[in-house]
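Q: quick one: sequence and predicted model below, then my questions.
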Amino acid sequence: MLVQGPGALAEAVRAQGGLLVDRGPLDAVVLDTSGCDSVAALRVLYDALHPAVRLLGAGGRVLLLAAGVPPSPQAAACARAVEGFTRSLAKELGRRGATANCLYLEPGAALDAPLAFFCSERSAYVCGQALHWQAASATARPARRISVVTGAAGGIGAATVRRLAAEGDCVLCVDVPQADAALRALAAETSGEALPLDLTAPGAPAQLAQAVQRAGGADVLVHNAGITRDRSLGRMSAQEWDQVLDLNLRAILAIDAALDAAGALNAAAREICLASISGIAGNAGQANYAASKAGLVGYVAARGQQLAARGSTVNAVAPGFIETAMTHAIPFMVRTVGRRLNSLRQGGRPADVAEAIAFLARPEARGCNGQVLRVCGQSWLGA
């Protein structure tokens, strides 16, 4: 790993098991530009990375650190320039399976969690993204961490259950009664608990809150359940509109309200909502779905401010084209194009999304709150 920045950065890299070298092939390059406050200072982007990218191995990682609290308009211009540079570099590196991402870093912010994620294979399908990382002390991991995952029976939900269980979590797996067999098999496999429940049914939020209380309260809450009912707006029925908004947005708001009222979210909880690039960029034939997922983006931004006082966070993960049973039902040519519409020119896996969720669920991830992390291979749709 090649590191250019103050000594504290090198120490953080070593703490994550990184070996500092200045010759290739490189697994990762980390460049701290947070001190840039003039156009001339931006030359470090060229001077450091012009030789480094040629030493970067296939599937390598580049992480640029920018000023999270710029002290002047000039410094703010430099920080945003670093983000623009990152997005362009990511499109170049994607051709060989490598990625580049940007982290806006507040003074005093701990780097352990983002380095472990962005400089490893865990971020394989996260490319060209920018996150703000605040200065916030890490919270202790509970001796017995309770996680709740909705839409758990298959796809991204099942991958998330398995990933959190691998961390040692006891997972409450929630899905519709029709998926009971798969749900119970997954819970048995991961030593978790199954809860068949239609989240749109009357009384479902209260039932879920009661189950969470019995389990000891939620330390991690993953709102993954969601559906699509794709059709152009002029052809869409009122029922298709309501079905999508009811599950994808209304149910989440109701569940959170019920959990808050019952005190069922533990202190320092981590909440993650599954948004979508459709909610960021829009998508023809998905007006209902895009509205529901964009609503979640706005929701986590506002709710994050509410949860911060108790050391808790809420963020959204926005997947792009992920290889699931749902996408396999798409016509072959449409599916092939969908895979290619990103810098990495391939589809993602449910495990890629699960890794992002596990990252945001870490006690050390308190520095990220109210934000959206896209897991899309730097999709060409949206910003």
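A: Received, thanks. Residues are numbered from 1 along each chain as shown.

Q: going by C-alpha atoms from here, please, whenever you check contacts or count neighbours.
A: Will do.

Q: same for the lengthiest strand in the chain, what does it pack against?
A: Taking DSSP state E as the criterion, the chain has its longest strand at strand 56-67. Helices and strands touching strand 56-67, by 3 or more C-alpha pairs under 8 Å, 6 or more residues apart in numbering; DSSP states H and E, are strand 26-32, helix 73-93, strand 99-105.

Q: and the second one, what does it pack against?
A: Of the remaining helices and strands, those touching helix 73-93 by 3+ C-alpha pairs under 8 Å, 6+ apart are strand 56-67, strand 99-105.

Q: buried stuff in it?
A: For helix 73-93, burial by neighbour count (16 or more other C-alpha atoms under 10 Å) applies to 75-76, 78-79, 82-83, 85-87, 89-93.

Q: rewinding a little: of the helices and strands packed on helix 73-93, which stretch is the most buried?
A: strand 99-105 (a mean of 27; mean count of other C-alpha atoms under 10 Å).

Q: what about versus this one:
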Amino acid sequence: MNDRYASFVQSGAGRTLVKRLGLPDPPRLRRHRPGDPLLPGPALLGAATRSQAATGSRAATGSRLVEPVGRILRAAGVELATDDPAAVGDAAAASADTRFGALVYDATGVTDSTELRQLYDFFHPYARSLHASGRVVVLGTPPERCATPREATAQRALEGLTRSIGKEFGRGVTAQLVYVADAGTETSLEATLRFLLSGRSAYVSGQVIRVGTGPATAPADWERPLDGQVVLVTGAARGIGAALARVLARDGAQVVALDIPEAGDELAAVANEISGSAVQLDLTAPNAATRLADHLAARHGRVDVVVHNAGITRDKTIARMNADRWDQVIDVNLSSQERINDVLLERELIPHGGRIVSVSSIAGIAGNRGQTNYATSKAGVIGLVDALAPALADRGISVNAVAPGFIETRLTARIPLVLREAGRRMNSLAQGGLPEDVAETIGWLAWPASGAVTGNVVRVCGQSLLGA
């Protein structure tokens, strides 16, 4: 769907009008293309130091991630600069006139609120030094893992910093906070850093991502991080589902594309385009989960990644909604996911190291007038992630969700103009996302290298002004 306002803003007359009237200014976003470098410029890498109360001095380093992060970025071909050569080693000293592709700060050394000043000292001089669509990533310690209440307080404060930066820097710059557990840092963190710094995360901003422990295997080729993986995508005939099938196949997956029989022609076209296979199945039909499991077992012997994307809307206020509308939405959007998971897990068709990724919605976080059924189902998806992630940790299976905001699809094209424009502009990037933005985020969560990322709900919403 064409965003005519965003196209107009990129013209000479549009630029002038936006500046004079203070109108929303949607930037051109840097999106992933195969072969692109991770960043358009060097990364500035900084780290906090811990104050020594007895002497008033500071330790040389108190941050535990700066060295492994430096190694990850160098291995990814990123040029490194630093404002503290003693902390980062052989990185080049930062120059005032350098345009950076990313600002990356290890804040795990912040153990007291008084030490938060170091974040100001790092970001203040370089806030205007980022390329358009640059990246800001702050690394911290999960507050519940902190040694003292003061440290937990300081680490929780990082959320306000990163979310505010995402709203301040503009020009397509995104900002994220990554809480990292102690064990297996380099192996577990690399996939998340590669995703957040690349164009794959164009429409993801203001997010808090938790990286814990879990089986994480780096691919032989980061351009094909899903090589050899069998991936099921439900609702694959159109929109986000079709984009998912294309992105996952591009990344090396063997895609099993599923949709209802009524969408058979479109489903076949998608499957043929990506050299995948098509399954026509109504997930609300009796024994649908068993029939799907039988098919996967017979054709592939397993399914490495299950992407629950199938969903419907039947919008009415709850006062005007009949029971059928309620039941249909809950069944398709939530209960069918539970039935499929139950059968696939019981039959052990999802192996150790497998992935379950569900599509929630910002409506499940913030609610939405006229969508009580839909919002209930999508909040339930978040509950599914919360419940399953710890339950499946011992089996090495990660469970995550994405929560799209306003995404340019045929469904959003039907929204009345005024509401459609409000949906597009009410986020830090002042535009709607693309189906590919949701697909890229799900792709990252599906990678074998992302096994330490579980129990997360990642919003793909351009940092919407609605919701948490």
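A: Right, received. Where do you want to start? Everything numeric here is computed off the predicted structure, so don't read it as measured data.

Q: TM-score for the pair, please.
A: The TM-score (TM-score structural alignment, normalised by the length of structure 1) is 0.97; 382 aligned residues with a C-alpha RMSD of 1.3 Å.

Q: what's the average distance of the longest strand of structure 1 to structure 2?
A: Compared with structure 2 after the fit, strand 56-67 of structure 1 shows a mean deviation of 0.7 Å (mean C-alpha distance after the TM-score superposition for structure 1).

Q: strands of the stretch 101-250 of structure 1, start to end?
A: Applying DSSP state E, counting those that start in this stretch to the stretch 101-250 of structure 1 gives strands spanning 130-133, 146-150, 170-175, 193-196, 218-223.

Q: what range in structure 2 matches the first one?
A: Using TM-score structural alignment, the residues of structure 2 aligned to strand 130-133 of structure 1 are 208-211.

Q: what's next to that stretch, contact-wise?
A: For stretch 208-211 of structure 2, the external contacting residues (C-alpha atoms under 8 Å, 6 or more residues apart in numbering) are 142, 159, 176-181, 188-189, 452-454, 456, 458.

Q: before we move on, what about stretch 89-107 of structure 1?
A: Identification of contacts with stretch 89-107 of structure 1 by C-alpha under 8 Å, 6+ apart yields 34, 57-69, 79, 82-83, 86-87, 118, 124, 126-135, 343-345, 378.

Q: starting at the chain centroid, how far to that stretch?
A: Stretch 89-107 of structure 1 has its C-alpha centroid displaced from the chain centroid by 15 Å (C-alpha atoms, centre = their mean, to the nearest Å).

Q: quick one: the match of strand 130-133 of structure 1 to chain centroid distance?
A: With C-alpha atoms, centre = their mean as the basis, the mean position of stretch 208-211 of structure 2 lies at 10 Å from the chain mean.

Q: list the buried residues of that stretch.
A: 208, 209, 210, 211.

Q: can you tell me which of the residues you listed comes closest to residue 332 of structure 2?
A: Set against residue 332 of structure 2, the nearest of the buried residues of stretch 208-211 of structure 2 by C-alpha to C-alpha is residue 209 (27.7 Å).

Q: residues near the aligned partner of residue 312 of structure 1 in structure 2, how many?
A: The equivalent of residue 312 of structure 1 in structure 2 is residue 397 (alignment by TM-score structural alignment). Residue 397 of structure 2 is flanked by 26 other residues according to other C-alpha atoms under 10 Å.

Q: what about the aligned residue in structure 1 for residue 44 of structure 2, how many neighbours?
A: In structure 1, the residue paired with residue 44 of structure 2 according to TM-score structural alignment is residue 2. Per other C-alpha under 10 Å, the neighbour tally for residue 2 of structure 1 reads 23.

Q: leaving out the residues flanking it, which one is nearest to residue 2 of structure 1?
A: Excluding its sequence neighbours, the residue lying closest to residue 2 of structure 1 (C-alpha to C-alpha, 6 or more residues apart in numbering) is residue 29, at 4.7 Å.
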